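Colleague: Provided below for reference: sequence and predicted model.
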Amino acid sequence: MLWLGAHMSISGGVDKAIDHAVSVESDAVQVFTKNQRQWNAKPLSDEDAERFRTRYAEAGLKGVVAHDSYLINLASPKDDLWDKSIAAFKDELERCERLGIPFLVTHPGSHTGSGREAGLDRIVTALEQVHSDLPGYTVRTLLETTAGQGTNLGSTFEDLAYLLENTAASERLGVCFDTCHVFVAGYDIRTPETYESTMSEFDRIVGLTQIEALHFNDAKEELGSKKDRHHLIGQGCIGSEGFRNFMNDSRFDGKPALLETDKGDDLAEDRAALALLRSLVS
């Protein structure tokens, strides 16, 4: 079975996300390792890293994933932003390595007008530089499927395949499959038939074994709309039956599937969504 969880706040310390995850009976958790709205971050202390590792081990969670800052754009044609993005991305990987987080999810980037091929090649170069600068790291970068808004890359399976096939040390890469993004990018997952068609296409082009984590988000917008607006599970255009397909797909057993949907301070929405998802298992 999938390891279910949600993205949790690190307010008060990155270890606090573990407490939140436990409170909603999660199997897994996703975190930012720093304030994702700022380029510069307070250094991660040895004490904070050890506290997180200890709390994670005590909690008995099965999976943990980090998400990098949305400011990072490894596809940027502007050298200053590209260099800044590489430096920030290296810092994110270093934090994950110290925290013992095995996966770092990133949006591939936006070419902002330089074109798809140029943007993809820019990402390849950036990733190879990072791999060269950080040898021996165990944390893997997961390229997230995107919605296809504007000049964003990663909304087609072909984009992901290009990055995986052309980046040296590609064993340090994988994929995070976002249900909302894939759906609004034009891949139907609502019925058993369309789900299997989409998964077969992904397997042929990318390979299902590349998927190391999933984002479970329903969609406020229609199939192929290319509009990235998450909705609560079962209340959007994908619907509960779409998620039933994932929950009963043994190919994803032991993979973290994480909510990124709106919630209040009491996390009631997460509790309800996790309960709904578990009820879909046949």
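Modeller: Nice, thanks for sending it over. Numbering: from 1, shown residues only.
Colleague: from here on, just use CA atoms for contacts and neighbour counts.
Modeller: Fine.
Colleague: now the strands for the chain?
Modeller: Per DSSP state E, the chain carries strands over the ranges 3-7, 28-31, 63-67, 103-106, 109-110, 140-144, 152-153, 173-178, 211-216, 218-219, 230-231, 256-259.
Colleague: and here is the other one:
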Amino acid sequence: MPSPSTSSSRGSKRQAATGHCLGAHMSVAGGLHKAIEAAAKLDMGTVQIFTKNNNQWVCKPLAAEQIEVWRSTLEEHGLVSPIAHASYLINLAAPAEELWEKSVEALVVEWQRAEALQLEGLVVHPGAFTTSSEPEGLERIAVGVRRAIEAVEPKYCRLLLENTAGQGSCLGHTFAQLGWLLERIDGAKSLGICLDTCHAYAAGYAINEADQFAAMLREIDSELPPGSIRALHLNDSKKPLGSRVDRHEHIGRGEIGPEGFRLVLADPRLAALPGYLETPKGTDPETGEDWDKVNLERLREIAAGQ
């Protein structure tokens, strides 16, 4: 699957200067392109957005002007590897037929929007099986994603299944589950994985311990096809190892701490991937600085061995 056209000399220079392509999930209030402008102002190399209201099922189609402004603004600021996150309303593992059908239809719409914007990825949580079972839920996800691939016929944008913390009946908290889905769906050119550090830690992967981090990488090699991981969500965790609770914290200030991010950013395969912050928004009360700026600087310090 080809990457979007970027011709982004400034984006590549920014990545070369920092050693990593880092960004964050940014607000699209005032227009999708506003996220790019906000990201560039904080010296980000990439950006993640919602292409529609995350709390609503329906949305207006993207206008040609919106798409053109998005692409021209991306080109102007030189950001690379832009992605979107799908609505949290979507549950592809839902046993209830009405919710499952609604979820598949919503995924198709979001994926089509990501294609129109020529985004590199669309991140989605696999789903929760609720009143059914893990095998049934996994099969529902596989069927739903296959249907979405047939409807969208993606050319630019991969669907990125995100590993989860395993809260409640949420699926995708082990690489065995994610590997099963990739094999069952059989859409290698259309799919990938987004690895979330907070979710991995909460699911029981001690990524802040060198031997356990290495063990996780061996599990990834064993369970996932080569090159499956396409993006990183870089978040610390408010909750302890194996808590199965998804609560993001600022970089280095949570249960993972600096060491986990040092290991991630030092690994040759993971360090080459674009990374996106989903840490809490606002300003640091001690410095008055934007939290995204604080977290990005901390990641860059950790990557530099500080």
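Modeller: Perfect, thanks for sending it. It should be emphasised that the depicted structure is a prediction, and the values quoted were computed from it without experimental measurement.
Colleague: TM value for the aligned chains?
Modeller: The TM-score (TM-score structural alignment, normalised by the length of structure 1) is 0.96; 282 aligned residues with a CA RMSD of 1.4 Å.
Colleague: just to revisit the earlier point, just so I know, which of the strands of structure 1 lies nearest Glu47 of structure 1?
Modeller: strand 28-31 (17.9 Å; CA to CA).
Colleague: if we can go back for a sec, so which of the strands of structure 1 comes closest to Gly13 of structure 1?
Modeller: Closest to Gly13 of structure 1 of the strands of structure 1, according to CA to CA: strand 28-31, at 10.8 Å.
Colleague: against structure 2, where does that closest one fall?
Modeller: Matched against structure 2 by TM-score structural alignment, strand 28-31 of structure 1 falls on residues 46-49.
Colleague: separation between Ala169 of structure 1 and Arg140 of structure 1?
Modeller: Counting by CA to CA, to the nearest Å, the gap between Ala169 of structure 1 and Arg140 of structure 1 amounts to 11 Å.
Colleague: who's more crowded, the two?
Modeller: Arg140 (21 against 13; other CA atoms under 10 Å).
Colleague: angle of the biggest helix by length in structure 1 against strand 140-144?
Modeller: Counting residues, the longest helix in structure 1 under DSSP state H turns out to be helix 79-99. Orientation check (axes from the mean of the first three to the mean of the last three CA atoms, to 10 degrees): helix 79-99 of structure 1 against strand 140-144 gives 130 degrees.
Colleague: which residues touch helix 79-99 of structure 1?
Modeller: Helix 79-99 of structure 1 has contacts (CA atoms under 8 Å, 6 or more residues apart in numbering) with 33, 39-40, 44, 49-50, 52-53, 66, 68, 71-76, 102-104, 126, 130, 134, 137-139.
Colleague: what range does that helix cover in structure 2?
Modeller: By TM-score structural alignment, helix 79-99 of structure 1 lines up with residues 97-117 in structure 2.
Colleague: what residues sit buried inside the matching stretch?
Modeller: 99-117 (16 or more other CA atoms under 10 Å).
Colleague: same deal with stretch 259-277 of structure 2?
Modeller: 260-266, 270-271, 273-277.
Colleague: next, the mean deviation of the longest helix of structure 1 compared to structure 2.
Modeller: Helix 79-99 of structure 1, aligned to structure 2 and superposed, deviates on average by 0.7 Å (mean CA distance after the TM-score superposition for structure 1).
Colleague: residues in contact with Val152 of structure 2?
Modeller: Val152 of structure 2 makes contacts with 108, 111-112, as judged by CA under 8 Å, 6+ apart.
Colleague: what's the counterpart of it in structure 1?
Modeller: Per TM-score structural alignment, Val152 of structure 2 is aligned with Leu134.
Colleague: ditto for Gln212 of structure 2
Modeller: Using TM-score structural alignment, Gln212 of structure 2 pairs with Thr194 in structure 1.
Colleague: same deal with Thr73 of structure 2?
Modeller: Using TM-score structural alignment as the criterion, Thr73 of structure 2 maps onto Arg55 of structure 1.
Colleague: what of Glu278 of structure 2?
Modeller: Using TM-score structural alignment, the partner of Glu278 of structure 2 in structure 1 is Glu260.
Colleague: wait, doesn't that match sit right on His215?
Modeller: Yes. Contact status for Glu260 of structure 1 versus His215: in contact at 6.9 Å, counting by CA atoms under 8 Å.
Colleague: okay, those two: which has more neighbours?
Modeller: Counting neighbours by other CA under 10 Å for Glu260 of structure 1 and for His215 shows that His215 has the greater number, 24 against 21.
Colleague: now the more buried one. Nearest residue, chain neighbours left out?
Modeller: Excluding its sequence neighbours, the residue lying closest to His215 of structure 1 (CA to CA, 6 or more residues apart in numbering) is Asp178, at 4.4 Å.
Colleague: aligned partner of the one you found in structure 2?
Modeller: Per TM-score structural alignment, the equivalent position to Asp178 of structure 1 in structure 2 is Asp196.
Colleague: what do you get for Leu160 of structure 1?
Modeller: Under the alignment (TM-score structural alignment), Leu160 of structure 1 pairs with Leu178 of structure 2.
Colleague: again with His67 of structure 1
Modeller: His67 of structure 1 maps onto His85 in structure 2 when the alignment is built from TM-score structural alignment.
Colleague: number of residues surrounding its match?
Modeller: Neighbourhood size, His85 of structure 2 [other CA under 10 Å]: 23.
Colleague: spatially nearest residue to it (excluding sequence neighbours)?
Modeller: Nearest non-adjacent residue to His85 of structure 2, counting by CA to CA, 6+ apart: Val123, 4.6 Å away.
Colleague: okay but the one you found is in contact with Cys157, surely?
Modeller: No. With contact defined as CA under 8 Å, Val123 of structure 2 does not count as touching Cys157 (10.2 Å).
Colleague: neighbour count winner among those two?
Modeller: Cys157 (30 against 23).
Colleague: coming back round to it: adding distance to Phe202 of structure 1, write the strands of structure 1 out as TSV.
Modeller: Below are the strands of structure 1 laid out as TSV (distance: least, CA to CA, whole Å):
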stretch	distance to Phe202 of structure 1
strand 3-7	21
strand 28-31	24
strand 63-67	22
strand 103-106	19
strand 109-110	20
strand 140-144	13
strand 152-153	16
strand 173-178	10
strand 211-216	10
strand 218-219	20
strand 230-231	22
strand 256-259	18
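Colleague: of these, which approaches Val184 of structure 1 most closely?
Modeller: Among the strands of structure 1, the nearest to Val184 of structure 1 by CA to CA is strand 218-219 (7.4 Å).
Colleague: structure 2: matching residues for the closest one?
Modeller: Using TM-score structural alignment, strand 218-219 of structure 1 pairs with 236-237 in structure 2.
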